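Visitor: Got a sequence here, can you build the structure:
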Amino acid sequence: MLPAVEADARIADAIRVMREYGLYHVLVTSGERVEGILSVVDAARSFMEKLEAAGDVERVDAVRRFFEERVSRLATRPVIVVEEGVSMRDAARIMHSHRIGCLPVVKDDVVTRAICEPDVVRALVEEGRRDPVYRHATRRLVYVEYEATIMEALGVIVEGGFRRLPVLARGALAGITTVHMLMEALVANPKMLYEQVGRVMKPAVTVDLWTPVYKAAEEVLRSNVGAVILVEGGTLAGIFTERDAVRVYAG
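Guide: A predicted model of the protein is given here:
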């Protein structure tokens, strides 16, 4: 079941729930009724708009105020849903065409569960496709430097519509950060806004360009950040993400 928060919950609470479950979306409910769905990327986009409107002196206070706002303000409506019994392939095609990461599944207008990107990645693993991952990866690798601030990293994420960013130090891969890791750091301490992004990252998983796509998908699941970095002879060559896996499985 896709985790849910009440419509009057704070944005900070929704960020923590998404981070806890390792998902990029959360249902917004009022009692048993689904009011909408909140994406952490949408939250980050709104967050950056607030920061840009605030002056340099007021930014830390703007961070605090943003996370105290109610999730109902940011929830997407209407929610795209699928009926119980939908095939994983059809669900992947809907997710790919709408560029969404989770689909609530309904039966008699009641949400019973959700199909999310990790479910599609598992299906891709089970399918056992052996073509090399480089054919399906995102080859244009966007990254941030270790010394970049968390605010700068979030700006790159929002501008590119990304969920995660490799972090480089002196040209070498130092780790990877995600939008929820960055947002959660700011929930805990708004003054982290100006700290180096290198403080909010984890080791990145790398695979060779010629790795079979199902093996790369296995590593995506193990990574806990929904992505692996492609390397060729020690050189960074791309990134393979959950979203790429959905595109592959959708056909």
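
Visitor: Could you use CA atoms for every contact and neighbour count after this?
Guide: Noted.

Visitor: How about the contacts made by T138?
Guide: Counting by CA atoms under 8 Å, 6 or more residues apart in numbering, T138 touches 238-240, 244.

Visitor: Just list the residues touching A216, thanks.
Guide: By CA under 8 Å, 6+ apart, the residues touching A216 are 133, 207, 228, 240.

Visitor: Keep only those of the residues you listed that are in strands.
Guide: Counting by DSSP state E, the part of the contacts of A216 found in strands is 207, 228, 240.

Visitor: now the other sequence, so there's something to compare against:
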Amino acid sequence: MKTTVGQILGSKSAQVHSVAPGVTVFEALALMATHNIGAVLVTEDDRLVGIFTERDYARKVVLKGLRSADVTVRDLMTPAPYTITADVTLEAVMNIMTEKRFRHLPVLDDGRLIGIVTIGDVVKTVIDQQRQTIEHLSNYIAGDLAT
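Guide: All right, here's what the predicted structure looks like:
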């Protein structure tokens, strides 16, 4: 059975951190620092309108000499971000993240935001699966040797 995005979301906190497009970059960064996250989703009227990431900050504020207290998220966010649904497989997520160089993928269900999958979630899931496989094989081998 292949692991799906829905299963990944089920194993993590259901809380999705978002900001309105009009908040300052400074406010968005403060939220990201408080929750130790690398991105916030940008929502308006319960609709996903963008994503703001640490990469957006580094490339669009720092390098351009802007002040995070003077710029809004709307000005720097990635509008209409690439999204996935809960039935997408872990393998497909890894391919999307690798090919498109994404570290965060918002998850929608009938256009409604239900979560976000990060590169950290993917790595954790793969490591957990490998650990389970090793444990299963170790038990199998130990069982064979005991007979």
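
Visitor: I'd like the contacts of A216 of structure 1 written out as JSON lines, with distance to V142 of structure 1 added.
Guide: What follows is those, written out as JSON lines (distance: CA to CA, whole Å):
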{"residue": "V133", "distance to V142 of structure 1": "18"}
{"residue": "V207", "distance to V142 of structure 1": "17"}
{"residue": "V228", "distance to V142 of structure 1": "13"}
{"residue": "F240", "distance to V142 of structure 1": "12"}
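
Visitor: Just give me the closest of those residues to Y146 of structure 1.
Guide: Closest approach between these and Y146 of structure 1, by CA to CA: V228, at 18.3 Å.

Visitor: Which stretches in the stretch 51-200 of structure 1 count as strands?
Guide: 82-83, 102-107, 110-116, 144-145, 164-169, 172-178 (DSSP state E, counting those that start in this stretch).

Visitor: Need the counterpart of V88 of structure 2 in structure 1.
Guide: By TM-score structural alignment, V88 of structure 2 lines up with T211 in structure 1.

Visitor: At the geometric centre of structure 2, which residue sits there?
Guide: Here the mean C-alpha position of structure 2 is nearest to the C-alpha of T118 (CA atoms, centre = their mean), at a distance of 2.7 Å.

Visitor: Grab the nearest non-local neighbour of it.
Guide: The shortest distance from T118 of structure 2 to any non-neighbouring residue, by CA to CA, 6 or more residues apart in numbering, is to H104 (4.4 Å).

Visitor: What residues sit buried inside stretch 150-169 of structure 1?
Guide: 150-158, 163-168 (16 or more other CA atoms under 10 Å).

Visitor: Pick out the most distant pair among these.
Guide: Across those, the longest distance by CA to CA is 18.9 Å; it joins V158 and L168.

Visitor: how near is E91 of structure 2 to L105 of structure 2?
Guide: 14 Å (CA to CA, to the nearest Å).

Visitor: So for those two, which residue has more residues nearby?
Guide: Counted by other CA atoms under 10 Å, E91 of structure 2 and L105 do not tie: L105 has more neighbours, with 22 against 14.

Visitor: Aligned to that one, what sits in structure 1?
Guide: By TM-score structural alignment, L105 of structure 2 lines up with V228 in structure 1.

Visitor: do R74 of structure 2 as well
Guide: Aligning on TM-score structural alignment places R74 of structure 2 opposite G198 in structure 1.

Visitor: wait, doesn't that match sit right on Y146?
Guide: Yes: in this structure, G198 of structure 1 is within contact of Y146 by CA atoms under 8 Å, at 4.7 Å.

Visitor: Of these two, which one has the most company?
Guide: The residue with more neighbours, out of G198 of structure 1 and Y146, is Y146; 24 against 21, by other CA under 10 Å.

Visitor: I'd guessed that one sits against A169; true?
Guide: Yes: between Y146 of structure 1 and A169 there is a contact under CA under 8 Å: 5.3 Å.

Visitor: What residues in structure 2 pair up with the longest helix along structure 1?
Guide: The longest helix of structure 1 (DSSP state H) is helix 40-53. Across structure 2, nothing matches helix 40-53 of structure 1 (TM-score structural alignment).

Visitor: by contact count, what packs against that helix?
Guide: helix 59-68, helix 150-160, helix 179-188 (3 or more CA pairs under 8 Å, 6 or more residues apart in numbering; DSSP states H and E).

Visitor: how does it look with 7 Å?
Guide: The contact analysis (3 or more CA pairs under 7 Å, 6 or more residues apart in numbering; DSSP states H and E) places helix 40-53 of structure 1 against helix 59-68, helix 150-160.

Visitor: Can you measure across stretch 81-100 of structure 2, start residue to end residue?
Guide: Calculated as CA to CA, the first-to-last residue distance of stretch 81-100 of structure 2 is 12 Å.

Visitor: If you could redo that for stretch 226-238 of structure 1, that was the one I meant.
Guide: Span of stretch 226-238 of structure 1 from end to end, CA to CA: 14 Å.

Visitor: How far off centre is that stretch?
Guide: Distance of stretch 226-238 of structure 1 from the chain centroid (CA atoms, centre = their mean, to the nearest Å) equals 19 Å.
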